[in-house]
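# sharing a model prediction with you, sequence too.
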Amino acid sequence: MTKNKFRLIYDQLATEIQKGMIQPGELLPSENELADTYQASRETIRKALKLLSEHGYIQKVQGKGSIVLDISKIDFPISGLVSFKELADKMGKRAKTTVVTFSRDRVNDFLRKHLQAVDGEEVWSVARVREIDGEKIILDKDFLRVDLVPALTKKDCEESIYAHIEEELGLVVSFAKKEITVEEPTEEDMEQLDLEGYSNVVVVKSHVYLDDAKLFQYTESRHRPDKFRFVDFARRAK
C-alpha cells in the first residue's frame, strides 16, 4: 500500500532531524515553502507537521513557526510515575519495546529484600529493552508480586504493565520511592544495550506501591547516560 503523502513528508523531515541535517532550535520552512518544496497542499503539510509535533520533533509556536526540538535527550520525570508506554506514545514509531525475558519465579534473597516477600512467594520477572530511533538505550528489569498481579502475560509486558494493572485488574498505582545511581555496566547491560563504549549506566531503582500502600513492584531501569534528562519541579519550603 502506498503511504499517504503527508507521511512521506513526515518521514523525510524526521530523518533530517534525526541525522542532524536540521539542528535543534532551527525553524522549519514555512507551510507555503514546504508546500512548494514537496509539491503538496498546505493541508498535507499541516498533517505532516502535526505528526512531527505529536512525536516530539518540533514545537509549533504561534507567530514564529515550527521550532525543531532536541531529540538527542529524552525527559524523564523524577517525581512522577510515568510508564514508558506513555512516553513512547508521544514519539510514535521512534520507540519500540522488546521483551527479552518473562518468567514466573520463586523469590530469592534479593527479591525478599526489595519486595518484602516471604519464602515460597512467587514473582513475575520481566526484562524489556527499549529502543528509540533504532538504538537500544534502556534495559528495564521489573519484578512484580504474583499475589497482587496474578495474571500477567507477555503481551501485557510488550504493551503496558501499568495499563493491565489499572484497566484490567482495577488497581491504583499510587506512589514510588526512587533512587538514582551511576554504575558500571553489567554483562547483561553490555549484551542488551547499544552502549557504544560508555563506561557507565544511569540506574533508576523504584519501589512502587498501590494506593493501599502495598508494595507490588521493584524496578531497575538502566539507561545509557547520553540519552536522558531526569527532570523535576522543586519549590523551596520555608
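The structure has been received and is ready for your questions. Numbers count the residues shown, from 1 in each chain.
# rest of the way, CA atoms for contacts and neighbours
Fine.
# in this protein, which spans are strands?
Assigned by DSSP state E, the chain shows strands spanning 58-61, 65-68, 74-77, 95-106, 122-132, 135-145, 173-183, 201-210, 215-223, 228-231.
# the spatially most central residue of the chain and residue 137, how far apart?
The chain has residue 84 as the residue nearest its centroid, 3.4 Å off, counting by Cα atoms, centre = their mean. Using Cα to Cα, to the nearest Å, residue 84 is found at 12 Å from residue 137.
# same check, this time on residue 77
Taking Cα to Cα, one finds residue 77 at 17 Å from residue 137.
# who has more neighbours, these two?
residue 137 (24 against 13; other Cα atoms under 10 Å).
# so that one versus residue 173, what's the distance?
Counting by Cα to Cα, the gap from residue 137 to residue 173 is 25 Å.
# also residue 91?
Noted for residue 91: a distance of 24 Å to residue 173, by Cα to Cα.
# over to residue 204?
Taking Cα to Cα, one finds residue 204 at 18 Å from residue 173.
# and if you look at residue 206?
Plainly put, residue 206 is 13 Å away from residue 173 if you go by Cα to Cα.
# use this one as the comparison:
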Amino acid sequence: MAQSAKKIPKYKMIENYIMQNIKSGHYSKGEPIETEQELSSKYSVSRVTVRQATNNLVARGYLSRSQGSGTYVAEKKVVSRATTVKSFTEEMKAMGKKASSKVLDFKVVAANREVSQKLNLEIDSPVYHIVRLREADGEPMMIETSYMSVMAYPDLTYERLSRSKYSYIEEERKLIIDHSHHIVVPIMPTEEMIGYFGCDQASPLLKVFNTTFLTDGSILDYTELVINTEKYQYQSIRQK
C-alpha cells in the first residue's frame, strides 16, 4: 500500500484530502478550508502544488475563491445539463429562476477570417457583434459574445437581444434549431471578467466555443461563452 501511495502525485493527494473533508461534512458549505500555507506545510510541498489541487477543485465546482479572503467550500450552483439545445432562458425557467440579459455591446462589424469561416460567410461580410451578460435571479452567470449574419437576420434588434435570442429565432422567425457543436477549455479570468463576476484572479473559469446549426444545415451563430464557475456549473450529457 505504501509503495502505491508514493505513486500518487502530491497535488492529487491534497485533492483527495479536501474531497474527503467535504463529503464527510468536516468542511461545511460556505466555510473556508485550510490556507495554502497550512496545506503546504502538511504535505511538505510548495504553494504552487497546493494551488494546482485547489484550482482543479474550483474548476470542478467543489471550491470557490473570494479575492483577498481565501478558498471556501462552494455553495450550491446553478447546474446546466445539456441533453438538447436549450436557450439560457429555458434552462433557468426549468430551474425556477428568472433569466435576464444585459446587452453590453451590439454593433455591425466586418467579418474577419476566423468569424467568416465559423459562419460560412465571405470575408468582410457584415455580421452582428453581440456581447451580453446573462444573469439568473440577478446573479451574473456568463458573458456571451456572439456573431450572426446581418443579411440572414436584418431585423435583429437591441430589444430582442435583451430578452431571448432563441425565442426570436424560433417564435418570430419560425426557424428550427437542430444542434450545436461546442469546445470547452479552462481559462484564467481577465480584469474585465473579474469586474463582472467578482471572482478571484487565480480561480479558473470555463470558456465554451459554440456553433449552432439550424435544421436546414445553415449556421445560426458562433458564440464564445465565459462561464462564472463559482455560480454556474456547465455539464454536457452525451446520449448514444
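Thanks, I have the structure now. Since we're looking at a predicted model, the values are computed, not measured.
# could you get me the TM-score between them?
The TM-score (TM-score structural alignment, normalised by the length of structure 1) is 0.62; 169 aligned residues with a Cα RMSD of 2.6 Å.
# coming back round to it: out of the strands of structure 1, nearest to residue 194 of structure 1?
Closest approach to residue 194 of structure 1 among these is made by strand 135-145 (5.2 Å; Cα to Cα).
# what range in structure 2 does stretch 33-40 of structure 1 sit on?
Under TM-score structural alignment, stretch 33-40 of structure 1 corresponds to no residues of structure 2.
# so what touches that stretch?
5, 9, 41-42, 45 (Cα atoms under 8 Å, 6 or more residues apart in numbering).
# trace residue 149 of structure 1 over to structure 2, please.
Residue pairing (TM-score structural alignment): residue 149 of structure 1 is matched to residue 153 of structure 2.
# next: residue 224 of structure 1.
Per TM-score structural alignment, residue 224 of structure 1 is aligned with residue 228.
# residue contacts, its match?
Neighbouring residues of residue 228 of structure 2 by Cα under 8 Å, 6+ apart: 140-142, 197, 199, 205-206.
# all the helices of structure 2, residue numbers only.
Along structure 2, counting by DSSP state H, helices occupy 2-6, 10-24, 36-43, 47-59, 88-94, 113-119, 158-161, 165-167, 191-197.
# for residue 233 of structure 2, which of the ones you listed is the nearest?
Nearest of these (Cα to Cα): helix 47-59, 9.0 Å.
# quick one: the closest one aligns where in structure 1?
Counting by TM-score structural alignment, helix 47-59 of structure 2 falls onto no part of structure 1.
# and the gap between the equivalent of residue 214 of structure 1 over in structure 2 and residue 198 of structure 2?
Pairing criterion TM-score structural alignment: the partner of residue 214 of structure 1 within structure 2 is identified as residue 218. Using Cα to Cα, residue 218 of structure 2 is found at 37 Å from residue 198 of structure 2.
# the more surrounded of those two?
residue 198 (16 against 13).
# for residue 179 of structure 2, see how far away the equivalent of residue 104 of structure 1 over in structure 2 is.
By TM-score structural alignment, residue 104 of structure 1 lines up with residue 108 in structure 2. The spacing between residue 108 of structure 2 and residue 179 of structure 2, counted by Cα to Cα, is 26 Å.
# now the match of residue 104 of structure 1: closest residue in space that isn't a chain neighbour?
Distance criterion Cα to Cα, 6 or more residues apart in numbering; nearest residue to residue 108 of structure 2, sequence neighbours excluded, is residue 128 at 4.6 Å.
# ok, residue 110 of structure 2 next?
Of all residues not flanking residue 110 of structure 2 in the chain, residue 124 sits nearest, at 4.4 Å (Cα to Cα, 6+ apart).
# quick one: contacts for that neighbour?
With Cα under 8 Å, 6+ apart, residue 124 of structure 2 has these contacts: 110-112, 116.
# shared with structure 1, which of these?
Contacts conserved in structure 1 for the contacts of residue 124 of structure 2, counting by both residues aligned by TM-score structural alignment, their matches' Cα atoms under 8 Å: 110-111.
# ok, the match of residue 104 of structure 1 - contacts?
By Cα under 8 Å, 6+ apart, the contact list for residue 108 of structure 2 reads 126-129, 150.
# mind putting the helices of structure 2 into JSON lines with distance to residue 104 of structure 2?
Converted to JSON lines, the helices of structure 2 look like this (distance: least, Cα to Cα, whole Å):
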{"stretch": "helix 2-6", "distance to residue 104 of structure 2": "51"}
{"stretch": "helix 10-24", "distance to residue 104 of structure 2": "38"}
{"stretch": "helix 36-43", "distance to residue 104 of structure 2": "37"}
{"stretch": "helix 47-59", "distance to residue 104 of structure 2": "26"}
{"stretch": "helix 88-94", "distance to residue 104 of structure 2": "17"}
{"stretch": "helix 113-119", "distance to residue 104 of structure 2": "20"}
{"stretch": "helix 158-161", "distance to residue 104 of structure 2": "10"}
{"stretch": "helix 165-167", "distance to residue 104 of structure 2": "15"}
{"stretch": "helix 191-197", "distance to residue 104 of structure 2": "11"}
